[in-house]
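Student: Pasting the sequence and the predicted model now:
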Amino acid sequence: MDSALVIGGTRFIGRHLVADLLAHDYDVTIFNRGTRENPFADDDRVDRVEGDRTSDSALEAAATTVDPDAVFDCVAYYPKDVQAATRIFADCEAYVFVSSGAAYGREEIPKREGETPLESCTAEQARDGSGETYGARKAEADRAVFAAADRGVEAMSVRPCIVYGPHDYTERLDFWIDRVNRFDRIVVPGDGTNIWHRAYVEDVASALRIVAERGEAGEAYNVGDRRLVTLEELVRLIADALDRAAPRATETASGERSEPRASSVEAVAAGPRELEAGGIELDDYVLYREYPHVLSTAKLAALGWESTPLEEAMTRSVEDHLESDRGGREHGPDREAEERVLGILDTF
């Protein structure tokens, strides 16, 4: 394959996908409405076609204009979007849909492609745009991929878990980086052993390309970090990355030596009873999930995919955070509320 059409392509996953495709000598065209800044505007290796991906006629025009070998659908949020795209790009060598680990409909560890059942989806849910139906819509879109493959379309699906990394507009990880960067005591909800599988964005990008090149039509592939860490371990990982990205001064103005962030930060676990002192609930914290969410990535690894070492992925994420104005502070309780919790814990 030599040419690729990326539906989306300028914001987060799509942005990294375009960079990955360019690094592997693809001719790349992005298709979007042009409502956001295009980071590839000055890159003559990237063409752009303007249009709304929810418009079948716009997609058909793009298919005719670009005639891509591979299509990557980064912004399909409704089953009808995938049904239309798999029809319009039926003659391409590969159509890859960005699904989600939220498509799984059963809590088990780990969730495996083809074994763990998907969410059911009613006709009403398929049209609903709320967060409550996100997983159901992605599951139904996956079924549209499988149906297209049954018709002979080279359609495949990639299911990321929680995606993080540079240019992450969701600011979910930014909340935790901001906390660790500003405070020495970090409140961690629960007992600190919570696990919500995460996926570094550059690994998601490479997974999409590898699935297009080597995947099998009608199959879905999970993608996530090959090594998982608990929420408490995530705090330590961020602290270490802050030391690598922006080492603290070895000596303060008063002549005292300052400690590295990793040495000075304390993760303080707080259960429901302790959090109540600050009017906080466990799920007020982003990246907290009561039941572990873990995806098997063995199927993707069998295609030759590899994940970035966690330390490297986190350092890049932290560096990007420090250079941005993202804080993610809306993703968790106010610090004043946490201070009340810490005060209660100090009395125990």
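Tutor: In hand now; what should we look at?

Student: From here on, just use CA atoms for contacts and neighbour counts.
Tutor: Will do.

Student: if I pick Asn38, what's in contact with it?
Tutor: Thr10 (CA atoms under 8 Å, 6 or more residues apart in numbering).

Student: Equivalent analysis for Cys74, please.
Tutor: When contacts are counted by CA under 8 Å, 6+ apart, Cys74 touches 6-9, 13-14, 97-98.

Student: The residues you listed in helices, which ones?
Tutor: Counting by DSSP state H, those place 13-14 in helices.

Student: this is the comparison structure:
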Amino acid sequence: MRILIMGGSVFLGRAITQEALRRGHEVTTFNRGRNGVDLVGVEAVRGDREVPEDLDRLVAGREWDAVIDVHGQVPRVVGESVRRLSGRAATYAYISSISALSDFPERECDESSPLFECAPDAGPEDGHYGMLKAGCERAVEEGFDGNALIIQPGLILGPYENVGRLPWWLDRISRGGRVLAPGDPDRAMQLIDARDIAAFVLSHAEAGTADRFLTSGVRGNITYGGWLAECRAVTGSDAEFVWVDDGFLLDRKVSPWTEFPLWAPGGPEFAGVWLPSSAKAIAAGLTCRPVAETVRDTWAWLRDVPPGERVFRGHGIDPEKEAGILAEWA
């Protein structure tokens, strides 16, 4: 197959590109060339999807069997890509997000859950991330003349993660000592590897599927305590976890989700965060590797990145703040 990947060099886009090449497809990537590295074997086209002339240059003389749009975040911008690619490919696969569902993370979700209200021609000023993703979905479904495949991933981890969640925990735990561990170690999570989403997307792009799938992994595939224990095991660290109650941390203005990545305190705000249903996707062929494998492979990549060059994108607690809370807790 001939596949165009909008993005294709960073994290999930890289995983999709790598899997497409492994399957023997002819791959074109379209990006600005500012992040990531082009994989050997792709036709790399440089351009900005917000510049109409760059899109015109991309499509000139080219056609594909499928387009996979990994990084579209503004409905109006995605709509421009859709208009130019409609008629030049049979399938348009759009990588959305579980955040496009208005029930998330307060309630359980599946493909029938309502989307946020957002117009398919909305601009960046017209809503938050989840709203704009919902608008992008509508731009694809309403504007593409062909098969529209919508993928709504949950919490994605894996090698080359550019969000900083698992990398921050691996970095922190690798330094050892007393490590503040937030909340309940028995709290069940639901994590998925970027490479498993990549395989699923490509299988359905190959089949010309027109549908939507929530791809959030298997419920309860690890606990928070088990996840941190895997980080300690792969790094060979002597870290000692000190589990601190949710309320104690919230009283000290510790921010959920960011200061301790993927820490979701008990309560209504995060009641459904680990309860999305991937049953439809699993029935359609989604397979999920053990979280331990994801942790191991991510560390194998990260340990080759010098500590001073590791990027966590605002994730992680300040060491002095962590030490102060540990002292208070003791």
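Tutor: In hand now; what should we look at? What you see is a predicted model; the values in this text were computed from it and never measured.

Student: hang on, the earlier thing: filter the contacts of Cys74 of the first structure down to the buried ones and express that as a ChimeraX selection.
Tutor: Per 16 or more other CA atoms under 10 Å, the buried members of the contacts of Cys74 of the first structure correspond to this ChimeraX selection:
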select :6,7,8,9,13,14,97,98
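
Student: In the contacts of Cys74 of the first structure, find the pair that's most separated.
Tutor: Using CA to CA, the contacts of Cys74 of the first structure span at most 13.2 Å, a distance reached by Gly9 and Phe97.

Student: ok, back up a step: from the contacts of Cys74 of the first structure, which land in strands?
Tutor: Within the contacts of Cys74 of the first structure, residues falling in strands by DSSP state E are 6-7, 97-98.

Student: from these, which is closest to Gly190 of the first structure?
Tutor: Val98 (31.6 Å).

Student: Quick one: map that closest one onto the second structure.
Tutor: Aligned counterpart of Val98 of the first structure in the second structure: Ile95 (TM-score structural alignment).

Student: Next, count neighbours for Asp43 of the first structure.
Tutor: Around Asp43 of the first structure there are 9 other residues, counting by other CA atoms under 10 Å.

Student: got it, and the one 10 residues further on?
Tutor: Other residues near Arg53 of the first structure come to 22 when the count uses other CA under 10 Å.

Student: ok, it touching Ile30?
Tutor: No. Under the criterion of CA atoms under 8 Å, Arg53 of the first structure is not in contact with Ile30, lying 11.2 Å apart.

Student: Tell me the residues that contact both of the two, please.
Tutor: Ile7.

Student: Could you give the residue range in the first structure aligned to stretch 8-21 of the second structure?
Tutor: The aligned range for stretch 8-21 of the second structure is 9-22, by TM-score structural alignment.

Student: List the buried residues in that stretch.
Tutor: Using 16+ other CA under 10 Å as the test for burial, stretch 9-22 of the first structure gives 9-10, 12-21.

Student: ditto for stretch 49-58 of the second structure
Tutor: 49, 54-55, 58.

Student: rewinding a little: and the furthest pair within the buried residues of stretch 9-22 of the first structure?
Tutor: Taking CA to CA, the two most distant members of those are Phe12 and Leu21; they sit 14.4 Å apart.

Student: between the buried residues of stretch 49-58 of the second structure, which is closest to Glu108 of the second structure?
Tutor: So of those, ranked by how close each gets to Glu108 of the second structure (CA to CA), first place is Arg49, at 34.4 Å.

Student: so how far is Thr133 of the first structure from the counterpart of that closest one in the first structure?
Tutor: Alignment note (TM-score structural alignment): Arg49 of the second structure maps to Arg53 of the first structure. Arg53 of the first structure sits 20 Å away from Thr133 of the first structure, going by CA to CA, to the nearest Å.

Student: do the same with Glu281 of the first structure
Tutor: With CA to CA as the criterion, Glu281 of the first structure and Thr133 of the first structure are 23 Å apart.

Student: where exactly do the strands run in the stretch 201-330 of the second structure?
Tutor: With DSSP state E, counting those that start in this stretch, the ranges of strands along the stretch 201-330 of the second structure come out as 211-215, 222-223, 240-244, 256-257, 260-261.

Student: Please identify the most buried of these.
Tutor: Highest mean neighbour count of these: strand 211-215, a mean of 23 (counted as mean count of other CA atoms under 10 Å).

Student: Quick one: list the elements packing against that strand.
Tutor: strand 147-153, helix 279-283 (3 or more CA pairs under 8 Å, 6 or more residues apart in numbering; DSSP states H and E).

Student: out of the ones you listed, which comes closest to Val234 of the second structure?
Tutor: strand 147-153 (25.8 Å).

Student: Superpose on the first structure and give me the mean offset of the next helix or strand after the closest one.
Tutor: Note on strand 147-153 of the second structure: by DSSP states H and E, the next helix or strand toward the C-terminus is strand 155-157. Compared with the first structure after fitting, strand 155-157 of the second structure deviates on average by 2.0 Å (mean CA distance after the TM-score superposition for the first structure).

Student: re the thing from before, how close does the match of Val98 of the first structure get to Gly79 of the second structure?
Tutor: Relative to Gly79 of the second structure, and taking CA to CA, Ile95 of the second structure is found at 14 Å.

Student: Likewise for Phe213 of the second structure?
Tutor: In terms of CA to CA, Phe213 of the second structure sits 21 Å off from Gly79 of the second structure.

Student: related to what we said a few turns ago, now the match of stretch 8-21 of the second structure: how far from the chain's centre is it?
Tutor: Chain-centre distance of stretch 9-22 of the first structure: 13 Å, with CA atoms, centre = their mean, to the nearest Å.
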